[in-house]
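In: Here is a sequence with its predicted model. Questions after.
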Amino acid sequence: MLTRSALEIAQEQLLEAAQLAGASPEIVQLLAEPQRVLEVQFPVKMDNGTTKFFKGFRVHHNYVLGPIQGGTRFHPEETLEDIKALSLWMSIKNAVNQLPAGGGKGGIKCNPSELSKGEKERLCRAYVRAIAPMLGAMKDFPGADIGTDIETQSWMLDEWEQMHGMRHEPAAFSGKGLLLGGSAGRPSATGLGVSLAVIETCAKLGKNLAGLEVAVQGFGKVGSWAASLLSRKGAKIVGVSDIGGFIHNANGLDPDALLKYTQEHNSVDGFPGGKSGAKEQIFSCPCDVLIPAAVQSAISEDNASDIKAKIIVEGANGPITPNAEKLLNENGVVVVPDILANGGGTVIAYLERVQGTYNYYWTEKEVHIQYEKMFKDIYNQLYSLSSQKKISMRMAAWSIAISRIEEGVRLRGWI
């Protein structure tokens, strides 16, 4: 079976949603490709005295609604095609979450696990220098993503400020440390959004959270937080998988104990609180809710029919292929799309920029209250449109986002 690229999938989703939204051909042309692309190669001094050249990218997909917002990925198989796809999804995600921001994404082709702390810091600083023409709080404020974290974001901010005579500009990067202008509530943000998506969907479908059986594919920042937050609400985490294996317990796993175990053993495999198996077993795990929170295209035509869950909440970006989603829809599975479900990090990155711009900061409780209100309002809007037009929640989200962008384009006089 021919595997399509992430960009081809994103463009297919765009065409389908644009037709539903009645968007003009000009809008489809605008959104099908990014407005600005930068590909760089830059040197980094390694600990052994040699110099290694790394390839990096920064893509500005769309400027219509505001400055560019999107994360930076460190991954050994990073490609420009993937970055373009992710930047398109970010434009849609920002628009559907009603943020005054355009979509973007960046990345470096590298394996961060093979770099020392010093090498990683030099890599971050060199990358900022290489893509500097794209950056600035009112132009593009990159956040964290796969392979990047508070530490990398803090180094990037410092390099940017040093390049500008130590001009204080905390809004230039998101996901950094609190003392440098980061936002409270950021570490749990994406997992919080996923948990809210589960809670709201269950409320709409009349399902009780108490005893709700949840399986989570991927136990990183998103999956672990979602599992922990849902467990605290009374849900039962019956299965978890990661790159090293699968762990199952029909009576429920302790997500906090499991997280501690994975930090010590680098995998859920062998956790004494459940039965181990192959990582692929997560898709056939008996459960009410499945949260794919690992990689793109994890659910395909090959495994979609194995899924027992009647609700899927996307914690990762693009974890379900279009053909797999058609099969799931035919089987009556409700899919809450990534552009809504995993938007917590995106929304709080925006709130971090607001706080940094005004140099006025909120508590974690204040940040989460704002986000939860925004999420519920947007969720209800999408669910209502999905029900009225008998379309998937994904197409409802894309339709709303495209309509917002088209309105912005017309206000700017571009068409």
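Out: Right, received. Where do you want to start? Numbers count the residues shown, from 1 in each chain.

In: contacts, neighbours, all on C-alpha from now
Out: OK.

In: Identify all contacting residues around stretch 350-361.
Out: With contact meaning Cα atoms under 8 Å, 6 or more residues apart in numbering, stretch 350-361 is reached by 69, 99, 137, 141, 169-174, 181-183, 362, 367.

In: Next: stretch 397-405.
Out: For stretch 397-405, contacts defined as Cα under 8 Å, 6+ apart pick out 14, 17-18, 20-21, 23, 64-65, 92-93, 95-96, 339-340, 382.

In: Use this one as the comparison:
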Amino acid sequence: MISNLSFVTPTPDSPWGTYLMQVDRVTPYLGHLARWVETLKRPKRALIVDIPIELDDGTVAHYEGYRVQHNMSRGPGKGGVRYHPDVTLEEVMALSAWMSVKNAAVNLPYGGAKGGIRVDPKKLSNKELEKLTRRYTSEIGFIIGPQQDIPAPDVNTNGQIMAWMMDTYSMNVGATATGVVTGKPIHLGGSLGRVKATGRGVFVTGREAARRIGLDLQGARVAVQGFGNVGSAAGELFVQAGAKIVAIQDHSGTIFNDKGFDLAELMPHVRATGGVGGFKGGEKMNAEEFWDVKCDILIPAALEGQITAERARRITAKLVLEGANGPTLGSGDDVLSDRGILVVPDVICNAGGVTVSYFEWVQDFSSFFWTEDEINVRLDKIMVDALKRIWAVADEHKITLRTATFAVACERILIAREERGLYP
């Protein structure tokens, strides 16, 4: 267990460095609560675990895993678990902090947490993946729980991973605990609407932002980076609203179609091959050319740190919807602001996933489940109301939506910190 994370020395463009800069920018708007601002700059708890598993060939491999609980003043920790070869402690720290802000921005009764394992899951068999997940869950088991910290899917994790986590935790505590994770399969206490919830939140906030700036979605050109659950779900909803997706980039390649992609043809290709690369309904592009595509709406829904200052100077969109966590560097954010490009930040734009995770958690406790229509109505209302509150703060102080979101969220977090006081 690490209590002092001073050995982490972030650079300005690293995930943790980007987050710290965002906190510094919001501090002048926190009033008397600014005396507590160091709370936001220090994760409450960080756990690094060794995960040894026996591979199918009989050898033993070791992987490094993390679970960081950033702030739990408002409730139990909440945040996903990602499996990726580039996962680091600093990245997980930043992601946990963004979860604190995100949960507070939509006023959910959660703190922020995040987890990860440094591994390429594509190199593991299904049995090895199960062993990895179960051992990781056992190693972090003493700091997670339905009232302590509730993991969920993230990059390269899914409902099956959550089922293994739930089962492992339940076996260790001697009772079925469906509420220990969210994003589970439906028949294990999962919620309808969860898989597409993050993408739906991106669409709902994007629709409201488009109205605000007078952008008609009918015929609007959309470019999407990352075409997993988030990017594809958001893209589908924008197409249903009359927009067209003209460019898509993911790990398998970059494709372009000036007339707009036919999703009825594209989605089966993505499911069959695992990516958009090689799709015959569009032309192949160089990866860097993606940032030059003429579009009205850009949806970065892949990994963090994608929009650099240099790329921000080339973006033609009027509206950037951050489907991913931390996709825009601070320097890129400044360029977009100077150019008058509206950014709906990750900490509100992609909060649909954790909102429906909250619904799942509530349903698990009550053993009473809602219909998908009920889920979507509740989700839309929470997202729209939260964005209205944030926009009012942005207008009042003449600040960006990102700083306004942090102002609303950090005020809620620090009020909770102040009212709870320090113990002992």
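Out: Now that the structure is in, tell me what you want to look at. Here the structure is a predicted model, which means the values were calculated and not measured.

In: picking up where we left off before, for ChimeraX, what selects the buried ones among the contacts of stretch 397-405 of the first structure?
Out: Selection of buried members from the contacts of stretch 397-405 of the first structure for ChimeraX, criterion 16 or more other Cα atoms under 10 Å:
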select :14,17,18,20,21,23,64,65,92,93,95,96,339,340,382
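
In: Now, the contacts of stretch 397-405 of the first structure that are in helices?
Out: 14, 17-18, 20-21, 92-93, 95-96, 339-340, 382 (DSSP state H).

In: Gly58 of the second structure maps to what in the first structure?
Out: Structural alignment (TM-score structural alignment) places Gly58 of the second structure against Gly49 in the first structure.

In: got a list of what that match touches?
Out: By Cα under 8 Å, 6+ apart, Gly49 of the first structure has no neighbours at all.

In: Tell me where the first structure has helices.
Out: Under DSSP H, the first structure gives helices at 6-21, 25-32, 80-96, 117-131, 150-163, 189-205, 221-232, 255-265, 322-330, 338-341, 344-358, 364-389, 393-412.

In: contacting residues around the fifth one?
Out: Contact with helix 150-163 of the first structure is made by 120-121, 124-125, 128-129, 132, 143-144, 167-170, 172-177, 180, as judged by Cα under 8 Å, 6+ apart.

In: quick one: that helix aligns where in the second structure?
Out: Counting by TM-score structural alignment, helix 150-163 of the first structure falls onto residues 159-172 of the second structure.

In: how big is the offset of that stretch relative to the first structure?
Out: In the superposition against the first structure, stretch 159-172 of the second structure averages 0.6 Å from its aligned positions (mean Cα distance after the TM-score superposition for the first structure).

In: So for that stretch, what gets flagged as buried?
Out: Of the residues in stretch 159-172 of the second structure, 159, 161-170 count as buried by neighbour count, 16+ other Cα under 10 Å.

In: Could I get the helices of the first structure in TSV, plus columns for distance to Val313 of the first structure?
Out: As requested, the helices of the first structure are exported to TSV (distance: least, Cα to Cα, whole Å):
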stretch	distance to Val313 of the first structure
helix 6-21	18
helix 25-32	25
helix 80-96	15
helix 117-131	32
helix 150-163	26
helix 189-205	7
helix 221-232	11
helix 255-265	18
helix 322-330	12
helix 338-341	7
helix 344-358	13
helix 364-389	13
helix 393-412	11
